[in-house]
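1. Fold the stuff below for me.
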Amino acid sequence: MEKESSHLYIITGGPGAGKTTLLEALHKNGYVTAPEEGRRIIREQLQMNGEGVPWKNRILFAELMFDASVKTYQKIRNKKGVKTAFFDRGILDTIGYLRTENIPVPEEMKTRALKMTYQKKVFILPPWNEIYENDPERKQSPEQAVHTFNCIRETYLEYGYQIIEVPRDTVEQRVRFILKMTGNG
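-> Below is the predicted model:
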């Protein structure tokens, strides 16, 4: 297993909990951030009328998401001068997604996920019905969002990560909470 990448933090949770907004605020505060690969892949697949969307081919979607997450991880991990980086979901989110969909996780994914580590503190945003919205890329119900949250949480715990739940609060307060927990605030 590779040495823990103590400067690479994951912000995760179910859909519609405010991850993207939080990452945008961290980016505005000068931190390196990595956007969620799943939403980008869905947009690209929709533009090309591709099959790699969750409502057409969940396995292909997971493969595309995993490969993109690995590339983003490697790019940011190897980038010189990055003291702290925040990811909108991590490599293990693909495994959590497969579990959510009751799809067997390929052994290669499990092996690669063990080798590609992040900071052991993982920030998870709980389901938040008041801000949850569907859009062309997010078709899950609020109940499915809760199920996704639980599967992702369990996956990170199984892989030895410490889950830190980010309180439901203003974006500014969430940023302060995360920066304080990472020693950057």
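2. Every contact and neighbour count from this point should use C-alpha atoms.
-> Will do.
3. Could you give me the buried positions within the helix or strand hosting Arg112?
-> Secondary structure from DSSP states H and E places Arg112 in helix 107-115. Of the residues in helix 107-115, 109, 113 count as buried by neighbour count, 16 or more other CA atoms under 10 Å.
4. Ok, stretch 46-63 next?
-> Within stretch 46-63, the residues that qualify as buried are 52-54, 58-59, 61-63, counting by 16+ other CA under 10 Å.
5. how distant is it from the center of its chain?
-> With CA atoms, centre = their mean, to the nearest Å as the basis, stretch 46-63 stands 18 Å off its chain's centre.
6. Can you name the next helix or strand after the helix holding Arg112?
-> As assigned by DSSP H and E, the chain's next helix or strand after helix 107-115 is strand 121-125.
7. helices and strands around the next helix or strand along the chain from that following strand, which ones?
-> The helix or strand immediately downstream of strand 121-125 is helix 142-158, counting by DSSP H and E. Judged by 3 or more CA pairs under 8 Å, 6 or more residues apart in numbering; DSSP states H and E, helix 142-158 is in contact with strand 8-13, helix 92-100, strand 162-165.
8. For the closest residue to Arg138 other than its chain neighbours, the count of nearby residues, please.
-> Nearest non-adjacent residue to Arg138, counting by CA to CA, 6 or more residues apart in numbering: Pro15, 7.4 Å away. Close neighbours of Pro15, defined as other CA atoms under 10 Å, add up to 25.
9. now the other sequence, so there's something to compare against:
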Amino acid sequence: MNNWYVITGGPSSGKTTTVNMLSGLGYSTTIEHARHYIDLQHATTGQTVAEIRAKQMDFQRGVLQMQLEQEAELDPQETVFLDRALPDSLAYYRFLDLEPDSRLLQALPHVPYRKTFILDLLPLAADYARTEDTQAQQRIHELLTEVYSSLPVPVEAVPVLAPEQRTQYILDRLE
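-> The predicted structure is shown next:
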């Protein structure tokens, strides 16, 4: 086990806002790789978000590769808050009805996170990278909860609160 804490939840649950607040308090954090992948693909190929997301298997594999690389480089002794983590990929593979990558399936039984915080959903807010509707938002949230609950990692639901209160809620429950 290490000192890594996962911040996750369905689309538009306030993950990135929470992670950014933790970063502002001096904690080490990571970025969300799905959004980063979209940004990189757009910058290097000129593809639109729709074109990038249309190739779902390529998209999921690209995000997974970034996540694997990032987690391999993290210091296990450092307290780090991850904006999504490897198990999120399995939830998305299931949501999209795709066969999960073997690298993901091999890694999941060994995830070393100290704890996972699953943020309750906020009203769905549209942005350039988010393509889900409310029904998809709910289903992804359910799948994330199923996946993380099946792993040997403590899971804590985080209620809807003001961003500062949500961040403090998490800090008060670190192990």
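10. still on that earlier bit, quick one: map the residue nearest to Arg138 of the first structure onto the second structure.
-> Structural alignment (TM-score structural alignment) places Pro15 of the first structure against Pro11 in the second structure.
11. in the first structure, which helix has the most residues?
-> Criterion DSSP state H: the longest helix present in the first structure is helix 58-77.
12. how far off helix 92-100 does that helix point, in degrees?
-> With axes from the mean of the first three to the mean of the last three CA atoms, to 10 degrees as the basis, helix 58-77 of the first structure and helix 92-100 are set at 160 degrees to each other.
13. Next up, the contacts around the aligned partner of Glu142 of the second structure in the first structure.
-> Matched to the first structure by TM-score structural alignment, Glu142 of the second structure sits across from Asn150. Shown in contact with Asn150 of the first structure (CA atoms under 8 Å, 6 or more residues apart in numbering): Gly14.
14. Likewise for Leu174 of the second structure?
-> By CA under 8 Å, 6+ apart, Leu174 of the second structure lies in contact with Lys115.
15. Can you tell me the centre-most residue of the first structure?
-> Arg89 (1.0 Å; CA atoms, centre = their mean).
16. Tell me the spacing between it and Leu125 of the first structure.
-> Using CA to CA, to the nearest Å, we find Arg89 of the first structure at a distance of 11 Å from Leu125 of the first structure.
17. quick one: common contacting residues for those two?
-> Residues touching both Arg89 of the first structure and Leu125 by CA under 8 Å, 6+ apart: 11-13.
18. and which of the residues you listed is nearest Thr170 of the first structure?
-> Using CA to CA, Ile11 is the member of those that sits closest to Thr170 of the first structure, with 15.9 Å.
19. Could you list which residues are in contact with the closest one?
-> Taking CA under 8 Å, 6+ apart, one finds 19, 86-90, 122-125 in contact with Ile11 of the first structure.
20. now those in a markdown table, with distance to Gly38 of the first structure?
-> Shown next, in a markdown table, are the contacts of Ile11 of the first structure (distance: CA to CA, whole Å):
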| residue | distance to Gly38 of the first structure |
| --- | --- |
| Lys19 | 13 |
| Phe86 | 16 |
| Phe87 | 12 |
| Asp88 | 10 |
| Arg89 | 9 |
| Gly90 | 11 |
| Val122 | 19 |
| Phe123 | 18 |
| Ile124 | 17 |
| Leu125 | 17 |
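21. Of those, which is the nearest to Tyr132 of the first structure?
-> Closest approach between these and Tyr132 of the first structure, by CA to CA: Lys19, at 11.2 Å.
22. ok, the closest one touching Ala25?
-> No: under the criterion of CA atoms under 8 Å, Lys19 of the first structure is not in contact with Ala25, lying 10.0 Å apart.
23. More neighbours: the two, which one.
-> Neighbours were counted for Lys19 of the first structure and for Ala25 using other CA under 10 Å; Lys19 has more, 24 against 17.
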